[in-house]
Structure formats: C-alpha cells, structure tokens
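Novice: I would like the atomic coordinates for the input below:
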Amino acid sequence: MNILQNIDNWDKNAVAWINAHHTAWLDSLMVFASKTNVWIPFYAILLILLLRIHKQKSVFFVLGIALVITLADQTTSSLMKPFFERLRPCHWQGWQVPLHLPDGCGGQYGFASSHAANTFGLAMFWWLWLKKFYRMAWLLFLWAGVVSFSRVYLAAHYPTDVLVGAMLGAFFAWAVFKFPEKVLKV
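Specialist: Modelled structure (predicted):
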C-alpha cells in the first residue's frame, strides 16, 4: 500500500468517524458555520474595525483581502478541483454505512477546500497586517478552524482537502502581504 492510499484510507476513516458522531444541535451549528452568507455581519464588523484603526490605509487591506480570496478561491475551485477530480466524501459510493448529510452534498469534487482556503487566507492576512491585534487574530483562526471542521463534519470534504486548502490560503495571504515589500521594495 503506498502513501497516497494510506492518506486516502485515513481520510475516509476520519470522515466516517466524525460523521457517525452527529447530533441534531451540532448539525445545525455546522450547517450555519458552513454557509458563507451568514458571515456577512462578521465581515462588516471587521471592516468597521479596520476603518477605525487604519482609516485611509484600509483600502490597501481591502484590496489585499480581495486578492487573497480571489487567488485562494480560484486556485481551489477552478484549477485544483477539476484537475484532481477527487470526489467529495458525500459523492463517494463506497461507504459501508450511508453518510448523514444535513446540508446535502454540493459539487462533485472537493480537493482542495475553498472554504478553508478563503477563511484561513483572511485570518492569516489579518494577522500579518494587524499584528498588534493578536486577540482578534486568534479569533479569526478559531473561526477558520470551525468553518473548516464544518466541511468535514458535513461530509463535504476530507481532512486533507481542508488542510491543503488552509495551507494554500495562508500561503496566498503571506505572498500578497509580502509582495510589495519583497518585489516592489516598498
């Protein structure tokens, strides 16, 4: 058995175990956490906080976040998912026990997770930009972790889909943050 088969087996076992431990209240919480539109008030609060802290410089932060999210989302959705064609857990037919799917299934392919890439990209960019606000940063990483876990709980992604998405989002945040400094010598 090669390493990719071992990872695939571990992923499937992890999804099966997590999915088997579902509860009604956790179903509701995970569906809520996974919906992108419910986070709009949270984003609005972050934007207001940012405007109060940095005023005119906020435009650079907003442009940076837009670039990070675009890179993370398009890389995962438009490049990786069609290239790797890894079925989401909810589309894989080999389960011995049917999965519990409180939020349906979604698209066919899941590698890598756009939710994880986008949320960890936002959290990392915020942390890099506003290092003196560490308390806010750990809350954003906690939020990104909950959103990412919700994707595994809902059987929309395997743990490695989420892990790779999170690393990709964090990398894009770092690259967008460092680009002016390293390339433009600002």
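Novice: from here on, just use CA atoms for contacts and neighbour counts.
Specialist: Will do.
Novice: how near is the most centrally placed residue in the chain to Leu49?
Specialist: With distances taken as Cα atoms, centre = their mean, Ala116 lies nearest the centre of the chain, 1.0 Å away. Ala116 sits 23 Å away from Leu49, taking Cα to Cα, to the nearest Å as the criterion.
Novice: same thing with Lys57?
Specialist: 13 Å.
Novice: what residues sit buried inside the longest helix belonging to the chain?
Specialist: Longest helix in the chain, counting residues (DSSP state H): helix 159-182. Buried residues in helix 159-182, counting neighbours by 16 or more other Cα atoms under 10 Å, are found at 159-174, 176-177.
Novice: and if you look at stretch 79-96?
Specialist: Buried-residue list, stretch 79-96, by 16+ other Cα under 10 Å: 80-81, 86-91.
Novice: what lies in contact with that stretch?
Specialist: 12, 15, 99, 101, 105, 107-112, 155-158 (Cα atoms under 8 Å, 6 or more residues apart in numbering).
Novice: which ones among those residues map onto helices?
Specialist: 12, 15.
Novice: now the buried members of the contacts of stretch 79-96.
Specialist: 12, 15, 99, 101, 108-112, 155-158.
Novice: what would the residues you listed look like in a markdown table with distance to Arg135?
Specialist: What follows is these, written out as a markdown table (distance: Cα to Cα, whole Å):
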| residue | distance to Arg135 |
| --- | --- |
| Lys12 | 35 |
| Val15 | 31 |
| Leu99 | 37 |
| Leu101 | 34 |
| Gln108 | 37 |
| Tyr109 | 35 |
| Gly110 | 32 |
| Phe111 | 31 |
| Ala112 | 28 |
| Ala155 | 31 |
| Ala156 | 30 |
| His157 | 29 |
| Tyr158 | 29 |
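Novice: alongside the first, I'd like the structure of this one:
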Amino acid sequence: MIRFIHKYSSICHFILASLPLLTALAVIFCIFGNEAAATAWFKAHAQANPDYKFIAKIITDFGNIVFYPVYLWFLITGIRQRKKSRLRFALVYLAVQIIVSVITVRFLKIAIGRPRPGEGTFFEPYSTRGAYNSLPSGHTCEVYGASLPLVLRYKTLLLTLFLGLFAATVALSRIYLTWHHPSDVFCGWMLGSVAGFAIHLFSKEN
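Specialist: All right, here's what the predicted structure looks like:
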C-alpha cells in the first residue's frame, strides 16, 4: 500500500488538492439542480450580506496575486544562487501560464461567447464583449495553474490541503459574485490542471 501511494503520489496529491472544489461544485448541483437556480441564490445572498460580498471580492481580486511573489522568489534565488531547478521552475511556470491561462483562455472565451450569469441565454461566438466571455473561468484556471505545481513539487499533506482549499475559495468566489457559472469554474479547473501538470513535468530535471 505504501509503495502504491509513493508510486502514484503525484496523482494522489492532485486529487486531494482538487477535492475541495469538486466537492463544492457537486454540492451546488445537488442542492440547486441547475445553474440558473444557483446563480439566483448566490446573487440574493450576496445582496443580503454585503460583508460576505466584500470578502469574496477581496479573494477574487487578490487570490491569484499572492502567488506572484512565490514564483518571483524562485526566479530570483535561482539566478542569485545559480540553482537551475528553481530558475527552470519559474520560467516554465511563466511560459505555461501565458500559453494556457492567458492566450488559450482568452481565445476560448471569445470563441465560445457564453453569456455571464444574468446576461441572457444565447451564446455570441467570437464576441469580444466581457459580458459574453464567461467560459472558461480565467481566475480558476490561473489559480490552479499556480497552486498545483507547488503541490506536485513538494507533495506534503499540509501544503496540499492548504493550497487545495485556497484555490477552491478563489474559484468559488467567482460563483458567489455571480461572475461565472459553476460549469465555467469546472472548465477553468480542467485547464488549470493541464497547466499545473505541464509546469510540473517540463520543469523536472532529466
């Protein structure tokens, strides 16, 4: 059993880090049944509880930013201390995030043209209007693209749990503020997972 866990530790930590968000999304769908009902409830709750909305706004605005100093530290220490593994980790992170969380996400948002919650039901493919750039969630993609490489690099239980909960909180704040549908967040998680694994694999030394 121990050998099995060790062999598949990356997958185990990935699942553990993803579990908070996937569980929350499953609960949302079980309780509300559809995304329209979920959006209506979260919108009403946020309006009735401005303090919660304020906290969610802080989380959604600064959740991804907190990772920037972390990867900047890898970059600076990699250069100063001539540690190639840290430098490679930081540079691969930057390259993959630009390709996936910026270029790919932006392309999909425009190409799909899904309306954000409350903006209607009809898609407008190839629309550059922000109101029709809902799918996928860029915040979710970015936060998992930043947190999963750290999870897979260190593979420690406490760090995995902390980053998993933190990333889920950032992702769920997008739903709570009714800026994204739950399925937008789910798709953002999938893209972020691809980015996270890509960063982990390409930054490993041969």
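Novice: could you point out the longest helix in the second structure?
Specialist: Max-length helix for the second structure by DSSP H is helix 9-32.
Novice: tell me the angle that one makes with helix 182-203.
Specialist: Calculated by axes from the mean of the first three to the mean of the last three Cα atoms, to 10 degrees, helix 9-32 of the second structure forms an angle of 180 degrees with helix 182-203.
Novice: report all helices and strands that helix 9-32 of the second structure contacts.
Specialist: helix 35-48, helix 138-154, helix 157-176, helix 182-203 (3 or more Cα pairs under 8 Å, 6 or more residues apart in numbering; DSSP states H and E).
Novice: how far away from the center of its chain is that helix?
Specialist: 12 Å (Cα atoms, centre = their mean, to the nearest Å).
Novice: in that helix, what's buried?
Specialist: In helix 9-32 of the second structure, counting by 16+ other Cα under 10 Å, buried: 9-10, 13-14, 16-22, 25, 28.
Novice: do the same with stretch 35-54 of the first structure
Specialist: Buried-residue list, stretch 35-54 of the first structure, by 16+ other Cα under 10 Å: 50-51.
Novice: so what corresponds to Trp143 of the first structure in the second structure?
Specialist: Residue pairing (TM-score structural alignment): Trp143 of the first structure is matched to Phe166 of the second structure.
Novice: what's the distance between its match and Trp189 of the second structure?
Specialist: Distance from Phe166 of the second structure to Trp189 of the second structure, by Cα to Cα: 13 Å.
Novice: aligned partner of Tyr52 of the second structure in the first structure?
Specialist: Using TM-score structural alignment, Tyr52 of the second structure sits opposite Leu26 in the first structure.
Novice: what about that match, which helix or strand?
Specialist: helix 24-34 (DSSP states H and E).
Novice: tell me how far the helix or strand following that helix lies from the chain's centre.
Specialist: Next in sequence after helix 24-34 of the first structure, counting helices and strands by DSSP H and E, comes helix 40-54. Distance, stretch centre to chain centre, for helix 40-54 of the first structure: 20 Å (Cα atoms, centre = their mean).
Novice: likewise for stretch 54-61 of the first structure?
Specialist: 25 Å.
Novice: now do stretch 18-33 of the second structure
Specialist: Relative to its chain's centre, stretch 18-33 of the second structure lies at 15 Å (Cα atoms, centre = their mean).
Novice: could you do stretch 21-28 of the first structure as well?
Specialist: For stretch 21-28 of the first structure - counting by Cα atoms, centre = their mean - the centre lies 20 Å from the chain centre.
Novice: quick one: which of the buried residues of stretch 79-96 of the first structure sit in helices?
Specialist: Using DSSP H, the buried residues of stretch 79-96 of the first structure in helices are Lys81.
Novice: what's the closest of the buried residues of stretch 79-96 of the first structure to Gln5 of the first structure?
Specialist: Arg86 (13.1 Å; Cα to Cα).
Novice: quick one: map the closest one onto the second structure.
Specialist: Arg86 of the first structure maps onto Arg114 in the second structure, by TM-score structural alignment.
Novice: then Val68 of the first structure?
Specialist: Val68 of the first structure maps onto Val96 in the second structure, by TM-score structural alignment.
Novice: how far away is the match of Arg86 of the first structure from Trp41 of the second structure?
Specialist: For Arg114 of the second structure, the distance to Trp41 of the second structure (Cα to Cα) stands at 20 Å.
Novice: what does Ser101 of the second structure give?
Specialist: 29 Å.
Novice: in whichever strand or helix holds Gln74 of the first structure, which residues are buried?
Specialist: When elements are assigned from DSSP H and E, Gln74 of the first structure belongs to helix 58-74. Under the neighbour-count criterion of 16+ other Cα under 10 Å, helix 58-74 of the first structure has 58, 61, 64-65, 67-69, 71-73 buried.
Novice: which stretch of the second structure lines up against stretch 157-164 of the first structure?
Specialist: Taking TM-score structural alignment as the measure, the second structure aligns residues 180-187 with stretch 157-164 of the first structure.
Novice: how far does the matching stretch sit from its chain's centre?
Specialist: Offset of stretch 180-187 of the second structure from its chain centre (Cα atoms, centre = their mean): 10 Å.
Novice: same check on stretch 94-101 of the second structure?
Specialist: Relative to its chain's centre, stretch 94-101 of the second structure lies at 13 Å (Cα atoms, centre = their mean).
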